[in-house]
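**Q** my questions concern the predicted model and sequence given below.
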Amino acid sequence: MIPLHDINPARRPALVVRSLVVLNVAAFLLELLLGPTQVVAKMGFVPALFFQDPLGEGYRILTSMFLHGGLFHLLSNMWFLWVFGDNVEDRMGGERFLLFYLLGGVAAALAQALFMPASTVPMIGASGAVSAVLGAYYVLFPRAYVITLVWFVLPFTLALPAGFYLGYWAFLQLVQGLLGVPGIAFWAHLGGFVFGVAAVRAFLPRRWRW
C-alpha cells in the first residue's frame, strides 16, 4: 500500500518539510558525485563501530539520515515525509518539528543498533526520522483519511483512516524485524515510530496539548 495523499491539508506552508526534502535530494546528488561507496563507508551508521567508540563514531547517526542507497530509496522516504510531514509540522511549528525529526532519527538508529549491535553493515536513509513523523501523525490525526494505492490483481485506490494505515505499517515492520528479513532496517523504522508516538505531545505548543 502506497499513500497518495492525506485528506487533511495543513493550514501553513510546511517550510521545514520542504527544506528537508531539498536537503536530502542535494545530499543524494552529492553522494553520486563523490561516489556512493566511499560516502556510505565514511558517513553511514555502523552499530559495531558505534559501540566500540560512541564519541568518535556518533556523528554517523546524523550524517546517515541524509544518505540513500538509490533513487527509489530516496523517493519513497521523501514521499512519506511529504504526505505526512506537513500536518505534523503545522501542529508543532517549524523549530520544534526539526528537532523532533532529528531526534527521531537518532532514536531510530539507536534502536537498530540495540537489536543488531554486532552489525558492520552501514545503515543509511531518512526512514528512521520519517518513521517518527508517522508515529506523530498516528497520534495527532488517527481519523484523517489517506488515499492509498493498493495492488490486488489490478491497482485501485482506497481511502483508509490514518490510524489503520499507520498501525498496519508499524505491525509489518515488527513482523519483518522478528523474521529477520535482510536488507532493511526494520528495527530503526519501529524505533522511530515508537519515539514519535511517545514524544509527540512534548513537542506540541501548549495550545495543542491534552
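**A** Right, received. Where do you want to start?
**Q** every contact and neighbour count from this point should use C-alpha atoms.
**A** Noted.
**Q** which residues touch the residue nearest the centre of the chain?
**A** Nearest residue to the geometric centre of the chain (CA atoms, centre = their mean): residue 130, 1.9 Å. Counting by CA atoms under 8 Å, 6 or more residues apart in numbering, residue 130 touches 77, 80, 81, 101, 104, 105, 192.
**Q** alongside the first one, take a look at this:
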Amino acid sequence: MFALTPVVRALLLINVLVYFVTNEQIIEQFGLHSFLSDLFNPTQFLTHMFLHGGFMHLLSNMIGLIVFGPMLERTWGPKRFTFFYLFCGIGAALLFSGVNYYEMIDVYEAVRDYRAEPTPEKFLGFFTTQASSLYDQVAGFIEQYEQQPNNPRFVEGSLQIINRYYLNQVDQPMVGASGAIFGVIMGFGLLFPNTELFLLFPPIPIKAKYLVIFYGAYELYSGVYRAQADNIAHFAHIGGMLFAFILIKYWGSQRKTFY
C-alpha cells in the first residue's frame, strides 16, 4: 500500500520494536523530564522520540511517518531526511521543555518557599493559586491544620502533600515521536503545498498547505488555551513544525543560483 523508503522503514521498525519492550522503568529513565526534575538527563531529548505511551499514540505517529515521510526522503535523500527528522524531534523537545519550565517555575518557587516556612496560611495559598483544581481534595486537611498550626503531624503531612503534588508535576515524562512527525508534516506542506490529500474525517480532499495551516493553528490554540488535563504536548507539536520551517528555509537560502 505504501512504498516505504529505507529511513522511514527503519524508523517504523525501531519505534514498533521499542514499543513492545517498553515498560514503566524505561519510560521513567528515557522519557523527557522537566529541567526541574531530578530525573532529567540531556540524552532524553533524543530517547523520548522512540517511546510511546500507548498503541494509539504509536499508531497515529507511524501513520503520519509512512504517509508523509517517503516523499521527503526521496526528495532529500536518506542522510538529509534523517537529520531533518532528528532535528525536528529534538527542537520540539527543546521548545516543550522551555515552555514547561516557564509554566512550572512559579510552582517550584512556591514549593521552595513553603518548605522553608510551612504555615496553614501558606498551605492554603498554595492550593488556591498553584493547584486550585485539587483544593476540594485537601479542604478537610486545611481545616484541621488551621486549628492545630503547630502540630508536627499536620506540618509534616502538609509537606508530604506539597512534595507529592510537585513531583507528580515535574516527574511526568513526555514521550513520543509527535514533534518529529509534525515536523515531517510541515516539511511536506512546504515542499508539496498543492498536493491534494484525502482526509478520512471529514472525507474531503484538501491541499497540503491548508492542512499544515490548520494543524499549526489548532496546536497553537490548544497549547495556549487547552485544559491541563488533556495530557497532550501541544508545544512539542508546535516546536516540530517551527524547527522544520526554520531548517527548510535555511536549506533554501544555501542554494546557489546560476544565470
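**A** Happy to help now that I have it. On a predicted model such as this, the values are computed, not experimentally measured, just so you know.
**Q** if we can go back for a sec, same list (the contacts of residue 130 of the first structure) but as CSV, adding neighbour count and distance to residue 89 of the first structure.
**A** Formatted as CSV, the contacts of residue 130 of the first structure follow (neighbours: other CA atoms under 10 Å; distance: CA to CA, whole Å):
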residue, neighbour count, distance to residue 89 of the first structure
77, 20, 16
80, 19, 14
81, 23, 11
101, 26, 10
104, 30, 14
105, 31, 16
192, 33, 16
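**Q** map residue 37 of the first structure onto the second structure.
**A** Aligned counterpart of residue 37 of the first structure in the second structure: residue 24 (TM-score structural alignment).
**Q** nearest residue to residue 100 of the first structure other than its sequence neighbours?
**A** residue 203 (7.0 Å; CA to CA, 6 or more residues apart in numbering).
**Q** surely that neighbour is in contact with residue 96?
**A** Yes - contact criterion CA atoms under 8 Å: residue 203 of the first structure and residue 96 qualify, at 5.9 Å.
**Q** between those two, tell me which one has more neighbours.
**A** residue 203 (19 against 15; other CA atoms under 10 Å).
**Q** tell me which helix or strand the alignment partner in the second structure of residue 175 of the first structure sits in.
**A** Counting by TM-score structural alignment, residue 175 of the first structure lines up with residue 221 in the second structure. For residue 221 of the second structure, the host element (DSSP states H and E) is helix 208-225.
**Q** which outside residues touch the helix or strand just after that helix?
**A** Going down the chain from helix 208-225 of the second structure, the next helix or strand is helix 234-253, by DSSP H and E. The contact list for helix 234-253 of the second structure (CA under 8 Å, 6+ apart) reads 84, 87-89, 91-96, 99, 178-187, 190, 216, 219-220, 222-223.
**Q** equivalent analysis for stretch 63-79 of the second structure, please.
**A** Outside stretch 63-79 of the second structure, the residues that touch it by CA under 8 Å, 6+ apart are 2-8, 12, 80-81, 181, 184-185, 187-188.
**Q** the same query, at a cut-off of 10 Å, please.
**A** Outside stretch 63-79 of the second structure, the residues that touch it by CA atoms under 10 Å, 6 or more residues apart in numbering are 2-9, 11-12, 59, 62, 80-82, 84-85, 177-178, 180-182, 184-189, 191-192.
**Q** same question, stretch 22-42 of the second structure
**A** The contact list for stretch 22-42 of the second structure (CA under 10 Å, 6+ apart) reads 18, 43-53, 93, 96-101, 104-105, 108, 166-167, 169-176.
**Q** I'd like the contacts of residue 130 of the first structure as JSON lines, with distance to residue 159 of the first structure and secondary structure appended.
**A** Output for these, formatted as JSON lines (distance: CA to CA, whole Å; DSSP: H, G, I helix; E, B strand; the rest coil):
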{"residue": "77", "distance to residue 159 of the first structure": "21", "secondary structure": "helix"}
{"residue": "80", "distance to residue 159 of the first structure": "16", "secondary structure": "helix"}
{"residue": "81", "distance to residue 159 of the first structure": "19", "secondary structure": "helix"}
{"residue": "101", "distance to residue 159 of the first structure": "27", "secondary structure": "helix"}
{"residue": "104", "distance to residue 159 of the first structure": "28", "secondary structure": "helix"}
{"residue": "105", "distance to residue 159 of the first structure": "29", "secondary structure": "helix"}
{"residue": "192", "distance to residue 159 of the first structure": "25", "secondary structure": "helix"}
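**Q** what would those look like in TSV with distance to residue 90 of the first structure?
**A** Shown next, in TSV, are those (distance: CA to CA, whole Å):
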residue	distance to residue 90 of the first structure
77	19
80	16
81	13
101	13
104	17
105	20
192	20
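**Q** ok, back up a step: need the overlap of contacts for residue 203 and residue 96 of the first structure.
**A** In terms of CA under 10 Å, 6+ apart, residue 203 of the first structure and residue 96 are not both contacted by any residue.
**Q** sorry, back to before: mean distance between the helix holding residue 221 of the second structure and the first structure after superposition?
**A** Comparison of helix 208-225 of the second structure with the first structure after fitting gives an average deviation of 0.7 Å (mean CA distance after the TM-score superposition for the first structure).
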